[in-house]
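Q: Provided below are the primary sequence and the corresponding predicted coordinates.
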Amino acid sequence: MRALKMNGTGNAFLLIDARQGPVEVDAETITRWRQSHHFDQVLMLAPSQSGDARYRIWNRDGGEVGACGNGARCAGWYLMRESGKATALLDTAYGLTQARRTADNRVSVDLGPARTDWRDIPLAREMDTIALDYSLTASGLTVSRPGAVSMGNPHIVFDVPDLTGLPVEVLGPMAEYDPLFPDGVNAGFMQIRDRTHIRLRVWERGAGLTRACGTGAAAAIVAGHRKGRLDRQCHVSVDGGDLAIDWKENNHVWLEGPVELEGDVTL
């Protein structure tokens, strides 16, 4: 087993290469690792018969999840550095996905199709996912009518006029645990600067407020385009830097941005 600290645009990961032998990961183990290391998610690479590696993800609260876009970029970079190739194939919970090297320490990854049916999110009841009949209020501020998108994990995205002073740390948990979202939800708050550029902050279920969320960036562009406010190709400014999103005509969403290897760690 090899363990490393990596980040994708500030999204912090503990990457475990378990291809040479199984490693047990559970909530108790992750709690112990958190005492010595800061991370938003734990990523694991395991043997795969169909890809270069099986790719699994756990949030910092110990719950396993199906998708993490910045994590896929980091896992792909690690595999490409090892193989010397310009692409890597990840065997994920939502199928095989490709990562591509776009420049030194920059990787693009296919996040798969955007799903927008209310049952795919999932929601507890039928709603128009372009603009949910849903709102949150905190500190005298109300956000409402978010778009809902599944990128292999559930997202809602609120359009807000200004992120300055918005209490994301309060609003995010309110959405995460709302009964409308039976699997929980990632809550994004998007300030549109123009049709090709947004500012975004995301409260991630099971992880809290992170410096970047790749699937959240993808969901924001899908949600904004469905409302007629964004193009399909956009830059997303997050707390950790900038990401690029390209929502292809075949419905697949590509995420591109920087990765950083911080070094090996001992668990």
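A: That came in fine, so what should we check first? From a predicted model like this one, the values you see are computed outputs, not experimental measurements.
Q: switch to C-alpha atoms for all contacts and neighbour counts from now on
A: Fine.
Q: Could you confirm residue 79 falls within a helix?
A: Yes. Counting by DSSP: H, G, I helix; E, B strand; the rest coil, residue 79 is part of a helix.
Q: quick one: contacts for it?
A: 52, 88 (CA atoms under 8 Å, 6 or more residues apart in numbering).
Q: Ok, residue 118 next?
A: Applying CA under 8 Å, 6+ apart, the residues contacting residue 118 are 125, 126, 127, 128, 129, 148.
Q: Please identify which of these is nearest to residue 106.
A: residue 148 (28.4 Å; CA to CA).
Q: Can you tell me the element that closest one falls in?
A: According to DSSP states H and E, residue 148 maps onto strand 147-150.
Q: The following helix or strand past that strand: how far from the chain's middle?
A: Toward the C-terminus, strand 147-150 is succeeded by strand 154-159 as the next helix or strand (DSSP H and E). Centroid displacement of strand 154-159 relative to its chain, using CA atoms, centre = their mean, to the nearest Å, is 12 Å.
Q: Could I get the buried residue list for strand 154-159?
A: 154, 155, 156, 157, 158, 159 (16 or more other CA atoms under 10 Å).
Q: Pretty sure residue 186 sits against residue 204.
A: Yes. Proximity of residue 186 to residue 204 meets the contact threshold set by CA atoms under 8 Å, at 4.6 Å.
Q: next up, a second structure to put side by side with the first:
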Amino acid sequence: MAIAATISLSVSPTTRHSAAAAFNPFRSSSSTTVSVSFSPALRITSLRSSIPFRNPSFRVSATSMSIQAPQQTSSTSFLDRRESGVLHFVKYHGLGNDFILVDNRGSTEPRISPEQAKKLCDRNFGIGADGVIFALPGTNDTDYTMRIFNSDGSEPEMCGNGVRCFARFIAELENLHGNHSFKVHTGAGLIVPEIQGDGKVRVDMGEPILKAADVPTGLPANKQEAVVKSELDVDGVTWNVTCVSMGNPHCVTFGTIENKLNLAEIGPKFEHHVMFPARTNTG
């Protein structure tokens, strides 16, 4: 599905920015056409069905359209536009992780702040995303630099699904076709994504890091230097977890999840657990 909308989002009384986007979707990727401007009120408008919020100053309406094969379009992409004060973006998903992608190749610093990214990622009052990804100039003999602001404003080292979306974004920006690869600098080091002939993206994430101190985790190693099926108390419940890093920390537990388990509530308790000094992703 693709949704066309116009969004106004409050940032601060003294700051005004705007963002606009239109995107010709790749096969098997989702696309959103959104125009965003920052102002004291929020308003989403398009073609069909008005849905009032409880707050009478908010109004939302939207229309959904089926994605079809790309149509013939103007030779000038929206990504080529450079209006002053306008932030162009596209939205991708990789295996359900959705991201706002921003062309930031003209600067070594992200074009929006972590707080603004947090507002944009809000699924009720913003565009909605797991994070904002910036395509910046390369450094240390790399072709590009990738930075991410999570939906809570934090900045992770990198993201596997995110770097695949990043690679497709670069292919669109550079009008690349066929097989290509490029070197990407991330907070987790060098990543080399490969664009395949069918448009899919392959990424060698390197060998997993299992050494407890390097994950990092405060849980004591119980298999050589690794933490494997070790007991972890989370809010009074004991879990058997294995700790691993693929450039950023992960905590993995195996078993059957009961339907009544509130993942939205327990997830942050894993993430901010004292045993994970750099926080963690939990699977």
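A: Cool, got the structure. Note that the structure is a prediction, hence the values are computed from the model and not measured.
Q: Which contacts among the contacts of residue 118 of structure 1 does structure 2 share?
A: For the contacts of residue 118 of structure 1, the aligned pairs still in contact in structure 2 (both residues aligned by TM-score structural alignment, their matches' CA atoms under 8 Å) are 125, 126, 127, 129, 148.
Q: hmm, back to that, just list what the strand holding residue 148 of structure 1 packs against, helices and strands only.
A: strand 154-159, helix 214-226 (3 or more CA pairs under 8 Å, 6 or more residues apart in numbering; DSSP states H and E).
Q: What are the boundaries of the helices in the stretch 101-250 of structure 1?
A: All helices of the stretch 101-250 of structure 1, identified by DSSP state H, counting those that start in this stretch, fall at 168-176, 214-226.
Q: which stretches of the stretch 151-283 of structure 2 form strands?
A: 180-181, 184-186, 189-191, 193-195, 201-203, 230-234, 237-245, 249-253, 281-282 (DSSP state E, counting those that start in this stretch).
Q: wait, which of those strands is closest to residue 33 of structure 2?
A: Comparing the strands of the stretch 151-283 of structure 2 under CA to CA, the one sitting nearest is strand 201-203, at 23.0 Å.
Q: Which positions in structure 1 sit opposite that closest one in the alignment?
A: Strand 201-203 of structure 2 corresponds to residues 107-109 in structure 1, going by TM-score structural alignment.
Q: mean deviation of the matching stretch from structure 2?
A: Compared with structure 2 after the fit, stretch 107-109 of structure 1 shows a mean deviation of 1.2 Å (mean CA distance after the TM-score superposition for structure 1).
Q: dump the residue contacts of the counterpart of residue 95 of structure 1 in structure 2.
A: Taking TM-score structural alignment for the superposition, residue 95 of structure 1 sits opposite residue 189 in structure 2. Residue 189 of structure 2 is in contact with residue 247, counting by CA under 8 Å, 6+ apart.
Q: pretty sure residue 133 of structure 2 is in a helix, no?
A: No. Read with three-state DSSP, residue 133 of structure 2 is strand and lies in no helix.
Q: aligned partner of residue 36 of structure 1 in structure 2?
A: By TM-score structural alignment, residue 36 of structure 1 lines up with residue 126 in structure 2.
Q: How much space separates that match from residue 118 of structure 2?
A: Residue 126 of structure 2 sits 9 Å away from residue 118 of structure 2, going by CA to CA, to the nearest Å.
Q: Could you list the residues in contact with stretch 170-186 of structure 1?
A: Applying CA under 8 Å, 6+ apart, the set of residues contacting stretch 170-186 of structure 1 is 122-125, 136-138, 153-156, 187-188, 202-205, 208, 216.
Q: let me redo that: stretch 50-63 of structure 1
A: Residues from elsewhere that reach stretch 50-63 of structure 1 (CA under 8 Å, 6+ apart): 19, 26-28, 30-31, 34, 39-48, 64-68, 72, 75, 79, 88-93, 96, 206-207.
Q: Can you say which of those are buried?
A: Among the contacts of stretch 50-63 of structure 1, those scoring as buried are 19, 30, 39-47, 64-65, 67-68, 72, 75, 79, 88-92, 96, 206-207 (criterion: 16+ other CA under 10 Å).
Q: For burial, what's the neighbour tally of the counterpart of residue 52 of structure 1 in structure 2?
A: Matched to structure 2 by TM-score structural alignment, residue 52 of structure 1 sits across from residue 143. Counted with other CA atoms under 10 Å, the neighbours of residue 143 of structure 2 add up to 15.
Q: How much space separates residue 143 of structure 2 from residue 181 of structure 2?
A: For residue 143 of structure 2, the distance to residue 181 of structure 2 - CA to CA - is 10 Å.
Q: again, but for residue 116 of structure 2
A: Applying CA to CA to residue 116 of structure 2 and residue 181 of structure 2 gives a distance of 31 Å.
Q: between these two, who's got more neighbours?
A: residue 116 (20 against 16).
Q: where does that one land in three-state SS?
A: Applying three-state DSSP: residue 116 of structure 2 is helix.
Q: which of the contacts of residue 118 of structure 1 has the most neighbours?
A: Most surrounded of these: other CA under 10 Å gives residue 148, at 32 neighbours.
Q: Tell me who's in contact with that residue.
A: So residue 148 of structure 1 contacts 116, 118, 121, 129-132, 154-157, 219, 223 (CA under 8 Å, 6+ apart).
Q: which of those still touch in structure 2?
A: Those retained in structure 2, by both residues aligned by TM-score structural alignment, their matches' CA under 8 Å: 116, 118, 121, 129, 130, 154, 155, 156, 157.
Q: Can you convert these into JSON lines and add a column each for distance to residue 164 of structure 1?
A: Formatted as JSON lines, those follow (distance: CA to CA, whole Å):
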{"residue": "116", "distance to residue 164 of structure 1": "29"}
{"residue": "118", "distance to residue 164 of structure 1": "31"}
{"residue": "121", "distance to residue 164 of structure 1": "28"}
{"residue": "129", "distance to residue 164 of structure 1": "26"}
{"residue": "130", "distance to residue 164 of structure 1": "25"}
{"residue": "154", "distance to residue 164 of structure 1": "25"}
{"residue": "155", "distance to residue 164 of structure 1": "21"}
{"residue": "156", "distance to residue 164 of structure 1": "20"}
{"residue": "157", "distance to residue 164 of structure 1": "17"}
